[in-house]
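*Asks:* Need coordinates for the below:
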Amino acid sequence: MSDKVATIGLDTKGIEAALARAVRRAEKIARETGTPLIFWKDGHIVEICPDQLSHQDSQTDVLPGIGS
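*Replies:* Model (predicted):
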């Protein structure tokens, strides 16, 4: 997290945990509905079939530094 976030005293561990849960839920829903995952990577919008990503790949690609 940025120094600015830490300076204002936000619970960054709680924020990171919430983001990791959101990634897992988005991947689960995409698998269940057969829809692609759409995210931002390297300055571009990326659309990937959820079957092409492992759970670990999705978290590290979409949210660097966010773990389960």
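*Asks:* contacts and neighbour counts: CA atoms only from here.
*Replies:* Noted.
*Asks:* How about residue 6, nearest residue that isn't a chain neighbour?
*Replies:* Nearest residue to residue 6 in three dimensions, chain neighbours excluded: residue 12, at 7.2 Å (Cα to Cα, 6 or more residues apart in numbering).
*Asks:* Wait, the one you found touches residue 18, no?
*Replies:* No - the criterion here is Cα atoms under 8 Å, and residue 12 misses it with residue 18 at 9.7 Å.
*Asks:* Spell out the residue ranges of the strands in this protein.
*Replies:* 37-41, 44-48 (DSSP state E).
*Asks:* who does the first one touch, helix- and strand-wise?
*Replies:* This means strand 37-41. If contacts are counted by 3 or more Cα pairs under 8 Å, 6 or more residues apart in numbering; DSSP states H and E, strand 37-41 sits against helix 12-33, strand 44-48, helix 55-62.
*Asks:* Following up with a second sequence; could you model it the same way so I can compare the two?
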Amino acid sequence: MNIGNKIKTVRLENGLTQSKLANELPVTQGYLSQIENGIRTPSIQTLDAIAKRLNVKVADLMKEA
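*Replies:* Sure thing, here's the model as predicted:
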């Protein structure tokens, strides 16, 4: 499972849509979609913001499943 898949899984577990999550972050819904689909790799700053919002550690999003 890659970072994007983990973000999507945790986002859905938190009951958030891509749009809702993106509105709470410094990214667009389109960019978040690209991250979740493995098209783009988030910067460390973006990954940190996503992890904080989803109440997980960056390391949890980065480790292999």
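*Asks:* After superposition, what's the TM-score here?
*Replies:* For this chain pair, the superposition-based TM-score is 0.30 by TM-score structural alignment, normalised by the length of structure 2; 33 aligned residues with a Cα RMSD of 3.5 Å.
*Asks:* that older thread, now mean neighbour count and distance to residue 5 of structure 1 too, for the helices and strands packed on strand 37-41 of structure 1, in CSV please.
*Replies:* Converted to CSV, those look like this (neighbours: other Cα atoms under 10 Å; distance: least, Cα to Cα, whole Å):
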stretch, mean neighbour count, distance to residue 5 of structure 1
helix 12-33, 15, 8
strand 44-48, 11, 25
helix 55-62, 16, 20
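*Asks:* Redo those as TSV? Include distance to residue 3 of structure 1.
*Replies:* Below are those laid out as TSV (distance: least, Cα to Cα, whole Å):
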stretch	distance to residue 3 of structure 1
helix 12-33	11
strand 44-48	25
helix 55-62	21
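*Asks:* For residue 23 of structure 1, which non-adjacent residue is spatially closest?
*Replies:* The spatial neighbour of residue 23 of structure 1 that comes closest, neighbours along the chain excluded (Cα to Cα, 6+ apart), is residue 59 at 6.5 Å.
*Asks:* Verify the contact between that neighbour and residue 22 for me.
*Replies:* No - using Cα under 8 Å, residue 59 of structure 1 and residue 22 do not qualify as a contacting pair, with a distance of 9.8 Å.
*Asks:* isn't residue 18 of structure 2 right up against residue 31?
*Replies:* No - the pair formed by residue 18 of structure 2 and residue 31 falls short of the contact definition of Cα under 8 Å, at 9.7 Å.
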